[in-house]
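Asks: sequence isn't available, so here's the structure alone:
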C-alpha cells in the first residue's frame, strides 16, 4: 500500500504499509482501556482465528497475496496488542488499592511522583490551593495488609506541602483512596490532606532538571515583563505555571496553545541545531549521533515526558538510527513504528488527547504538506511562505475535528495566526534553550540571553491578542462526536470552495439562499433555550452556576463556577445584562471563583451569602463585588427574597456551622417558579441535609439541583423526601472526583427523576412548554422531556 507525494522535485513514494498496523494497535488498545480485559481478550482470539482463515484463503487462491499480507499484519497486531492491553487492565482491576478506592478507605502509601505537580484551579472540597500529581505506587498499607506493589495513581493534595516535589522523589503519606472514573490503567485517585514525609531524594538528573526549569523561570521574571516572562518557560520546557490568564486565553482562541505544549516541533528544532553544530565542527556520523542522542535525552528529562514529547523523542530516535546505518529515512513508517512502540510501553497514551493531536498533525505534515506546498508554489507563492502556510493549513485540517470534539470550538483565525508566528519559532526555541542552559550554569548569562527573547515573545503575544480580538475568532460547535463531524464538514466544505471555481460559485449561491431564509427566521425567533425558559444549569466544568429568569428581563444567578469565562459565556447566550440577585451558596472556588464573569459588563443589584460568610472571605471573592459598589447581604434560614416572579425562601443554614464540613454551610434555597418549586442546596452534605429533613422542613420540589455535584455524601432519605421530577447535576467532564456517583444517579432514577448532567448534556434549561407543563431542553441534545 503506497501513496505518491508530489511535494518534491523528484516524486517520493510514501511507504504506508505500516499504517493499518498502527491504526489496529491504537484501536485495540482503546478498546481494552474502555471496555476492560475480557472483551479485548475475546477480540484478540478472534484476530487469531482471522489470521488462520486469511492464511487458508491465500493458500486456496481466493484472495490476492498483496492485500492479504497487510491484513495478516494488522490481525497479528490485534492478536498481540489485545492481550497486552488486557493484561494491563486486569492488573489495574485486581490492584489491592482498587477495592479500597471503591469503599473510600484510607491507606498508607509510599509513592514516586512521575511528573511535576500541576495546580488545579478549583477544589471540590475546600478553597485550599491544591495540586494534581501523577505518581507510581511503591508500597501500600490498607485494611491491615502491607505489601510492595506498583501501579499508576493520581494524587490530589495541598499545594503548600506537595507543590515542590520533584519526579522520582520517594514520599510516604496517608491518603483517602477514590476510584479513577476515566479510561486507562490508573488504579485510583488518592486524596491527601496532610504533608508527605520525604523518604528519599529525587534522582540526580531530576534535581538537575528541576534546577534548569526554576532558573529559566527566575531569569525570565528578572528581565522580562510578566506576560513574556510567563510565556518563555511555556515555550521552552512546557511550564505554563506563570502564564497569565490573558495570554492563556488569547493563545487558546488564536489556536496557538500547542506552542506551550512542547512537542515534536521543539524536538526537531533542538536536534536540528545540534546536528548543524556537529557538521560545522566536522564530527563524523557516530560522534554526532551520540551528541544528538544526549541532547534528546536531556531535553526530554527537562521538559518531562508528556505524550507529544515522548512521541517526538521516539521519532527522533528512529531518525538517529537511520542516520547511523546510512539508510534513507522514511517518515511515515517511523511515525507508525513510534506509535506502536509507545502504545506497548504506555497504553494510556491511546486515550491522551495531546498524543492524538500530535500524531494527527505529524501525519498530515508528512502526507499532505508537500503537495499543498507545491500547489501554492505553482500558483506563484514564494517558497518560504508556501512552506509555512502549507504546514499550518494541513495541521489545522487534521486536528480541527478532534479539537472541536474536546473543546466545542473551532478557531477561525488559527491558520493565519500560525503562519504569522512561524518565522520566530525556530530562533526563539534555540535561544530559549540557550537561556535555560546558561541560566543553570551562570545566571547572569541567562539574563543576557533572556533579553534577546523579548522581541520574539512580544510578537507571539501581539499576534495572539490581535487574532483573539477579531469578531467571531472562534466558532462554537457541539462538543463530542457531533462537534467533530461538524468541524470535519466545515473543513471539507472550505477546502472544496478554495480548490474549485465552480464550487465557489455554487457555494456563493447557496450562501445567499440560506441567508435569505435563515436571517428573517433568526430575527423573528428567539434562540436557545427559547423565550419561556425558567432555569438554566450552565456548563461551567467542575462547579455550579445556575440562572433563574425573573420574568421582567432580569435574572437571579446562583453560584458562578470556578472560572469567569464559562459563566460569562452562558449569560451572554441568555442575553442577561441585569441581575437582580447574585447568590453565592458558599465561598468554595468551584462555586465563587467565576464571580468576575458575572459582574463584568452587567448591573448586579445585590450579592447574597450565607451566615458569617462575608467575614470569612479569605480568598477575596466578595471583594470583587464590593469593589464595584455592589451590596453584599448575609441571610440565613427563614429569610425570604423576591425578584420579579420568583419567591425565594432560605431553608438553611440557621447559623454558621463549625467543626464539620464547610460544605454544610451552603445556602439551601427553595424557589417558587411558574413551572413549580426548584430546590438549590449548594454543596450541602449528609449532616446538613439530614438535619433539614429531621426538622420537618418541606423539601419537596419539582426540580432539584443535586447537592455537591452528585457526590455520595447526599443521603438517599433526602432525595426520597424531595422526590423531584427533574434532577440537575452540575459536574465537569471526566472529573477526578467521580461525580456524579453511580449510587446517587441510581437512587434518583429509582424514584422517577429524569437526571440531566452538564458533563453530558451541556447547558440544560428548564422551561414552560406550550401546554404550561415543565420541559427540559439541552443545547447538545435538544428537548429531552416534554
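Replies: Looks like it came in fine. Computed from a predicted model, the values in this text were never measured in an experiment. Numbering: from 1, shown residues only.

Asks: could you use CA atoms for every contact and neighbour count after this?
Replies: Will do.

Asks: mind listing what's buried in the host helix or strand of residue 390?
Replies: According to DSSP states H and E, residue 390 maps onto helix 383-407. Buried residues in helix 383-407, defined by neighbour count with 16 or more other C-alpha atoms under 10 Å: 385-406.

Asks: how much space between residue 106 and residue 132?
Replies: Relative to residue 132, residue 106 is positioned 18 Å away (C-alpha to C-alpha, to the nearest Å).

Asks: re the thing from before, any idea how far the helix holding residue 390 is from the chain center?
Replies: Between the centre of helix 383-407 and the centre of its chain there are 20 Å (C-alpha atoms, centre = their mean, to the nearest Å).

Asks: what's it packed up against?
Replies: For helix 383-407, the packing partners by 3 or more C-alpha pairs under 8 Å, 6 or more residues apart in numbering; DSSP states H and E come out as helix 353-367, helix 369-378, strand 409-411, helix 414-441, helix 481-499.

Asks: ok, which of those comes nearest residue 654?
Replies: Closest to residue 654 of the helices and strands packed on helix 383-407, according to C-alpha to C-alpha: strand 409-411, at 43.8 Å.

Asks: tell me the helices and strands packed up against the closest one.
Replies: Counting by 3+ C-alpha pairs under 8 Å, 6+ apart, the packing neighbours recorded for strand 409-411 are helix 383-407, strand 474-476.

Asks: as a markdown table, the ones you listed with distance to residue 283 would be great.
Replies: What follows is these, written out as a markdown table (distance: least, C-alpha to C-alpha, whole Å):
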| stretch | distance to residue 283 |
| --- | --- |
| helix 383-407 | 30 |
| strand 474-476 | 49 |
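
Asks: for comparison:
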C-alpha cells in the first residue's frame, strides 16, 4: 500500500522520487503524514493481528525516517518494530503468526538481495532472480517454524510462491480499497471486490494445485529439535546449492528428480514403492479423521465410498490408484468427514452418479452435496436396503438404511428410476436396468416395504454395503451406531454378513460397537480409517481388542497409512493387505 505513494521499498534512497506522491506534488513530510493515515486505516480495516501490527510499525518507522530526512534503513526499522511491539505486548513473542511475519520480513531484507544478486551473476533474468531469491529466502527461514506447526515440510512452497507473487499486490490493494469504500459507496466497493476476486482466486488455485501434488510435502518431526534439524538440513542444502548452480547439468538432473518426486507418476510410483499393489480390489485412503474408500471396478474405474474431509487428500489417493472414472460415488451420510472432500473426487474425473442416504442432515452438508452434483450435472439418488447393483467385477447389496414407503427426498428419484436406468431397457419400479455402467435389481425387502425408523442422527442412517469382488466379501458399515447394528442383526440380511473377509469398522473404530455383530461378522481383516492424534480417541482400545479376539488382523490409517486389499478370499484362501509403500 505504501509503495503506491513512496515507491518500491528496495529503492529506499529514492522513494521520494517514485510512487504517486511526487506526481501529486506532495512534500516529503506531507507524504509521510498521508502515508501514516493510510497505515492507520490499514490496521483498522484489517484488524490488529500480529502480522498486521508488525507491518504497520515497520512502515511507521520508515515513514518517520522519511519525514525527518534521515537515511532510511529497513533492517533497523524491523528491529525497532519488533522491540516496540514486544515491549507493548510481550505475549506477541509467543505468537507463531508474529514470529513467521518477522522471520519472513527479515529474510527478504537480509538474505534475498544477496541471493538474487548471485542468481543474476549466473545469468538468471533480473526479475526472475529477484522473485526466486525472495521466495527461497522466506522459505528457508520460515520452514523450521512451519514444521513445528504442521509436522510437514513443503516441497512446493517456493514454486507456488513464485506463481502467486504477481497476484499479491493487486489482491491486497483492491481488497483494501473495497473495504475502505464499502461504508460510503457500496456499488464501487462491489466493483473493487470483484476485481480483487480474480487475483485472489489465482492465489487460492495455486495453493490448491500445489497441495494436491502427490509429493507436495514430507512428514517431519513437529518439535523444536525437529525444527533445529530442519534448519541444519536447510543450511546444508544452501551450501550445496551454491556449488550446484555452477554446474548446469547437475542442476537440471536434480530439478528433474524433484519434479518426479512432486508429481509421482503412477507407473513410476508403483515400481519404486509397490503402491498401489497389482490386483488390488479395495483400498482405504489415508484422509485423516474421516472415511474415503475405493472398490476397483476395472481399468481406471472405481466405485468410491465416501470422500473424506479434505478434497486434496482424496484426490491424491485416487490419482495414486489410477482412478479416472467413477461409475458410482456412495456418500454413506452427510457428516463433513465423509462428504467435504467431494470436490476432490470430482476433480478431473468422470463421475456417473452419486448415491446417498435419505436422511439429509446436517442440512448444510446435504445442500453442499446437491450443489456440487448439480454443478457437474451428476444425478443423485437414494440408497435403500435390498438394492443390488453390479459394475465390472463388483457386485454389492445395500443393507441399510431400510426402505421408506413415503415419497423420495429431494436427493433424487427412488432406486431404479430416472437417470441410472441403462439405455434400451425399460426401467420400472425397483429396477436398475443394464447394460449401462451400473446394473442390478432393487427388490423390496423380503417381508415387504417397511417405514424407516426414526433416526437419532446422521450416523444412524449411514449406508451399509455388503460387497463381493474377485471372491472377496467385504462389509462396509459407514458410521452405524450400536442400535442400528443390532437392527441389522435382526434383519434378513444378517445371514449374508457372517464370516466376511474384510470389515470396514464402523465410525472410525469408536467404542460404540455391538459385540454380537463383531462375533457374527468375524472378519479376517478389519480396517479402520482415523486421523493421527484425533481428539475422539479413535480407534477405541476396546474395539481393537474385540476385533483381535475374534481373529482379525486390525490395521488403521493413522499408523499404517493407506491400505489396499487383494487376494481371492474365502475359507482357506489368501487375503493380501498392502500398506502404502510396505506390505502388511
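Replies: Alright, I've got the coordinates. Bear in mind that the values here come from a model prediction, so they are computed numbers and not experimental data.

Asks: just to revisit the earlier point, who's more crowded, residue 106 and residue 132 of the first structure?
Replies: Taking neighbours as other C-alpha atoms under 10 Å, residue 106 of the first structure and residue 132 compare with residue 132 leading, 23 against 20.

Asks: for that one, give me its contacts.
Replies: Counting by C-alpha atoms under 8 Å, 6 or more residues apart in numbering, residue 132 of the first structure makes contact with 117-120, 154-157.

Asks: related to what we said a few turns ago, so which of the helices and strands packed on strand 409-411 of the first structure gets nearest residue 305 of the first structure?
Replies: helix 383-407 (21.5 Å).

Asks: contacts for the closest one?
Replies: Here helix 383-407 of the first structure makes contact (C-alpha under 8 Å, 6+ apart) with 357, 360-362, 364-365, 368-370, 372-374, 376-377, 409-410, 414-415, 418-419, 422, 477-488, 491.

Asks: next: stretch 637-654 of the first structure.
Replies: Stretch 637-654 of the first structure is contacted by residues 550-552, 554, 556, 580-581, 610-611, 635-636, 655, 664-674, 688, 692, 697 when judged by C-alpha under 8 Å, 6+ apart.

Asks: whichever strand or helix holds residue 369 of the second structure: what's the following helix or strand?
Replies: Residue 369 of the second structure belongs to helix 363-375 when assigned by DSSP H and E. Using DSSP H and E, the helix or strand that follows helix 363-375 of the second structure in sequence is strand 380-382.

Asks: what's the average distance of that following strand to the first structure?
Replies: Here the mean offset of strand 380-382 of the second structure against the first structure after fitting is 5.2 Å, by mean C-alpha distance after the TM-score superposition for the first structure.

Asks: I'd like to know which elements that strand is packed against.
Replies: If you count contacts as 3+ C-alpha pairs under 8 Å, 6+ apart, strand 380-382 of the second structure packs onto strand 354-356.

Asks: list the residues that contact residue 196 of the second structure.
Replies: Counting by C-alpha under 8 Å, 6+ apart, residue 196 of the second structure makes contact with 170-172, 174-175.

Asks: drop anything exposed from those.
Replies: Of the contacts of residue 196 of the second structure, these count as buried by 16+ other C-alpha under 10 Å: 170-171, 174-175.

Asks: what would these look like in CSV with distance to residue 244 of the second structure?
Replies: Formatted as CSV, these follow (distance: C-alpha to C-alpha, whole Å):
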residue, distance to residue 244 of the second structure
170, 35
171, 36
174, 41
175, 41
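
Asks: just to revisit the earlier point, could you flag which of the contacts of helix 383-407 of the first structure are buried?
Replies: For the contacts of helix 383-407 of the first structure, a burial check counting by 16+ other C-alpha under 10 Å picks out 357, 360-362, 364-365, 368-370, 372-374, 376-377, 409-410, 414-415, 418-419, 477-480, 482-488, 491.

Asks: picking up where we left off before, nearest to residue 341 of the second structure among the contacts of residue 196 of the second structure?
Replies: Checking those against residue 341 of the second structure by C-alpha to C-alpha gives residue 171 as the nearest, at 27.1 Å.

Asks: now the nearest residue to the closest one once chain neighbours are set aside: which helix or strand?
Replies: Residue nearest to residue 171 of the second structure in three dimensions, not counting chain neighbours: residue 196, with 4.8 Å by C-alpha to C-alpha, 6 or more residues apart in numbering. Element membership for residue 196 of the second structure (DSSP H and E) is helix 186-212.

Asks: buried residues in that helix, which are they?
Replies: Residues 189, 192-193, 195-197, 199-200, 202-203, 206-207, 210-212 are the ones in helix 186-212 of the second structure that count as buried (16+ other C-alpha under 10 Å).

Asks: now for the residues you listed: which two are most distant?
Replies: Distance extremes for these: the farthest pair is 189 and 212 at 33.4 Å, using C-alpha to C-alpha.

Asks: next, count neighbours for residue 506 of the second structure.
Replies: Residue 506 of the second structure has 25 nearby residues by other C-alpha under 10 Å.

Asks: which residues does residue 724 of the first structure contact?
Replies: Taking C-alpha under 8 Å, 6+ apart as the test, what residue 724 of the first structure contacts is 700-704, 752-753.
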